[in-house]
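> Got a predicted model here, sequence first, then my questions.
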Amino acid sequence: METATNTIDPNEVAKFEAMATEWWDPNGKFKPLHMLNPCRLDYITRQIGAEFDRDLTQDLAFAGLRILDIGCGGGLLSEPMARLGATVVGADAAAGNIPVAQVHAQAQDLAIDYRHTTAEAIADAGETFDVVLNMEVVEHVADPQGFLRACHSLLKPGGLMLCSTINRNPKSFMMAIVGAEHIMRWLPKGTHEFSKFITPDELYKLIEGANLSPVDRKGFVFNPILWTWSLSDKDLSVNYVTASVKPD
């Protein structure tokens, strides 16, 4: 199946290229992701464990699974997947992210296949995966529907895609743009574009339009008092994540 090759937005790539060296600084420009990461990983590991009947209390619980981390950045998700025994490919359209990820993985003695490439290019090469991690990427591409179709092509039948993004409403504007970029200065101004945010219902339609079946969605909720993130069944008002499968 041939896929589109032009869902990359060069302006979005340039934003993250400029921040590449800070990926592993927990107090740097990616501080929000470092804070969110334990919550993201909790959802990711539980969904993969349930879908593939893996016991998360066991060492190397994901052994035998091939996982693609699209928009891998510095490897904040790729490394935990590799530690759980998965065969991991980390792909990013920003070339500067790849050497940062490679050096950090080598220092951790982790074998991860990091590539400067796109989802479409990997799909066109005929590669397939048990799991595609598509986290905080869809709001940065030029063509979300085309991008999700490429993700469909990348999945084996019965494969699982986990996709997170940001809702589009006044609260998300205040939290993700005004709060994170202008007040807290966790991210450089202009990191996010409000018009590219996607509501949960819109994302479900895009996922279904890519011939995937949505099976779950949860909110990532920030508590400013406890300074922690948690999962919510009901509050998808700002950050949220979805799980979908490719029919057998």
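Everything's here; your move. Residues are numbered from 1 along each chain as shown.

> going forward, measure contacts and count neighbours with C-alpha atoms only.
Fine.

> what residues does the longest helix that the chain contains touch?
Counting by DSSP state H, the longest helix found in the chain is helix 31-51. By CA atoms under 8 Å, 6 or more residues apart in numbering, the list of residues contacting helix 31-51 from outside reads 25-26, 54-56, 62, 76-77, 131, 160, 162, 186-187, 220, 228-231, 243.

> Show the residue spans covered by the helices in the chain.
For the chain, applying DSSP H gives helices covering 10-17, 31-51, 78-83, 97-107, 119-124, 144-154, 170-172, 200-209.

> JSON lines please, covering those and showing distance to V215 and mean neighbour count.
Converted to JSON lines, the helices of the chain look like this (distance: least, CA to CA, whole Å; neighbours: other CA atoms under 10 Å):
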{"stretch": "helix 10-17", "distance to V215": "29", "mean neighbour count": "16"}
{"stretch": "helix 31-51", "distance to V215": "10", "mean neighbour count": "16"}
{"stretch": "helix 78-83", "distance to V215": "21", "mean neighbour count": "22"}
{"stretch": "helix 97-107", "distance to V215": "31", "mean neighbour count": "18"}
{"stretch": "helix 119-124", "distance to V215": "22", "mean neighbour count": "21"}
{"stretch": "helix 144-154", "distance to V215": "15", "mean neighbour count": "24"}
{"stretch": "helix 170-172", "distance to V215": "24", "mean neighbour count": "14"}
{"stretch": "helix 200-209", "distance to V215": "10", "mean neighbour count": "18"}
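
> okay if I get those as JSON lines plus distance to S237?
Shown next, in JSON lines, are the helices of the chain (distance: least, CA to CA, whole Å):
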{"stretch": "helix 10-17", "distance to S237": "23"}
{"stretch": "helix 31-51", "distance to S237": "16"}
{"stretch": "helix 78-83", "distance to S237": "27"}
{"stretch": "helix 97-107", "distance to S237": "30"}
{"stretch": "helix 119-124", "distance to S237": "28"}
{"stretch": "helix 144-154", "distance to S237": "20"}
{"stretch": "helix 170-172", "distance to S237": "7"}
{"stretch": "helix 200-209", "distance to S237": "9"}
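
> Please compare the first structure with the one that follows:
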Amino acid sequence: MRHEDSGHPGADLQSADNVSAAEIARFAALAETWWDPAGPMRALHRMNGIRVGWALARFRERCGARPLRLLDVGCGAGLAAEALASAGHEVIGLDASDAVIAAARRHAEGQNLPLRYRVGTLAALIDEGAVFDAVTAFEVIEHVPEPRRFLAEIASLLAPGGVLVLSTLNRTKRSLAFGKFAAEYLLRWAPPGTHDWRRFLTPAEIEDGLGAAGMGLFDLAGMRFDPLRLRFCLSRDVAINYLLAAWKPASSP
């Protein structure tokens, strides 16, 4: 396990970094239980295989089978980052919380994965001139103050021909009923208050933001929960959870 320290600890982040102090604190409180498959992050455990598998397929489609330099934004304690690194990609897991990055490093210790973690923001990476072949942002965009800026920052970090895969929740009546109230208050898949339904984004809204950032949508899929297998599976229905893939054309500056 290789470590990379950052000069941008979570406590020192500024509002200009497009992060929410309240959201950082909310997820930092869950750091020690993040890897418990029966804990407060159990929904992420159940969807991790399907979302990582879908992302890997989109990367192969656009970039071939070569190992990629990959950024996992809002990586939390590393559920997706470890899986992506295990698939052979060189991964940097980025999160604004010191606590969750500490948990991620502890869990990855000794696995000898091509994986580094750092505390910081997209803005800091842009300032450093970082460039990535691919970016993942799973269940992140609904938590940032400025989603369109978030997409623009990712576009700035992608190499021409690079791919973004994100997952999020749609803003529909069904997502309010099932993705918010049932998931948080009945099934307890996430701590109550984790999501603000008003901040959910439709695929059309994200596609508009991608276009403004110079990227183009090329694939979209829904995720639905299979109660018999107790896991998520791919679906054509994007009314609640969905995955989205976009690319930055090779001709982009």
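Arrived safely. Note that the structure is predicted; figures quoted are calculated from it, not measured.

> Can I get the buried part of the contacts of helix 31-51 of the first structure as one PyMOL selection?
The following PyMOL line selects those of those that are buried, judged by 16 or more other CA atoms under 10 Å:
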select buried, resi 54+62+76+77+131+160+162+186+187+220+229+230+231+243
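
> Map V137 of the first structure onto the second structure.
Mapped onto the second structure by TM-score structural alignment, V137 of the first structure lines up with V140.

> ok, now how distant is the nearest residue to that match once chain neighbours are set aside from A38 of the second structure?
Ranked by CA to CA, 6 or more residues apart in numbering and with sequence neighbours excluded, the top spatial neighbour of V140 of the second structure is G74, at 6.0 Å. Counting by CA to CA, to the nearest Å, the gap from G74 of the second structure to A38 of the second structure is 21 Å.

> With neighbour numbers in mind, choose between the two.
Higher neighbour count among G74 of the second structure and A38: G74, with 28 against 13, using other CA atoms under 10 Å.

> residues contacting that one?
G93, L94, D95, A96, A137, F138, V140.

> Which of those fall within strands?
G93, L94, D95, A137, F138 (DSSP state E).

> quick one: contacts of stretch 183-194 of the first structure?
Around stretch 183-194 of the first structure, the neighbours that count as contacts under CA under 8 Å, 6+ apart are 12, 15, 28-32, 140, 168, 173, 176-177, 179-182.

> Nearest the geometric middle of the first structure, what residue?
M135 (1.3 Å; CA atoms, centre = their mean).

> corresponding residue for K173 of the second structure in the first structure?
Using TM-score structural alignment, K173 of the second structure lines up with P170 in the first structure.

> Quickly note the distance from that match to S195 of the first structure.
On the measure of CA to CA, P170 of the first structure and S195 of the first structure end up 12 Å apart.

> What is the aligned counterpart of I206 of the second structure in the first structure?
By TM-score structural alignment, I206 of the second structure lines up with L203 in the first structure.

> cool, and G162 of the second structure?
Under the alignment by TM-score structural alignment, G162 of the second structure pairs with G159 in the first structure.

> Likewise for L71 of the second structure?
Using TM-score structural alignment as the criterion, L71 of the second structure maps onto L68 of the first structure.

> hmm, back to that, out of the contacts of G74 of the second structure, give me the two with the largest separation.
Pairwise distances across the contacts of G74 of the second structure (CA to CA) peak at 14.6 Å, for the pair A96 and F138.

> State the span of the first structure onto which stretch 100-107 of the second structure is aligned.
Under TM-score structural alignment, the match for stretch 100-107 of the second structure is residues 97-104.

> Next, the mean deviation of that stretch compared to the second structure.
Here the mean offset of stretch 97-104 of the first structure against the second structure after fitting is 0.8 Å, by mean CA distance after the TM-score superposition for the first structure.

> Quick one: residues in contact with that stretch.
For stretch 97-104 of the first structure, using CA under 8 Å, 6+ apart, the contacting residues are 17, 20-21, 23, 73-75, 91-92, 112, 114-116.

> How about stretch 17-26 of the first structure?
With CA under 8 Å, 6+ apart as the criterion, stretch 17-26 of the first structure contacts 28-31, 34-35, 73-74, 76, 94-97, 100.

> now do 7 Å
G28, K29, F30, H34, G74, A94, G96, N97, V100 (CA atoms under 7 Å, 6 or more residues apart in numbering).

> Out of the residues you listed, which comes closest to D124 of the first structure?
For the contacts of stretch 17-26 of the first structure, the nearest to D124 of the first structure is A94 (19.2 Å; CA to CA).

> what about that closest one, distance to T118 of the first structure?
Counting by CA to CA - A94 of the first structure and T118 of the first structure are separated by 9 Å.

> Please apply the same query to D130 of the first structure.
Going from D130 of the first structure to T118 of the first structure by CA to CA gives 18 Å.

> And W24 of the first structure, by the same measure?
Distance, W24 of the first structure to T118 of the first structure, using CA to CA: 22 Å.

> what do we get in the first structure for G193 of the second structure?
By TM-score structural alignment, G193 of the second structure lines up with G190.

> scratch that, P249 of the second structure is what I was asking about
With TM-score structural alignment as the criterion, P249 of the second structure matches P247.

> starting at the chain centroid, how far to stretch 69-77 of the first structure?
A distance of 7 Å separates the centroid of the chain from that of stretch 69-77 of the first structure, by CA atoms, centre = their mean, to the nearest Å.

> what's the answer for stretch 174-183 of the first structure, then?
On CA atoms, centre = their mean, the centre of stretch 174-183 of the first structure falls 20 Å from the chain's centre.

> Next, the buried residues of it.
The neighbour-count check on stretch 174-183 of the first structure (16+ other CA under 10 Å) flags M175, A176, I177, A180, E181, H182 as buried.

> Make a markdown table from the residues you listed and add distance to A123 of the first structure to it.
Below are these laid out as a markdown table (distance: CA to CA, whole Å):
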| residue | distance to A123 of the first structure |
| --- | --- |
| M175 | 35 |
| A176 | 31 |
| I177 | 33 |
| A180 | 34 |
| E181 | 34 |
| H182 | 38 |
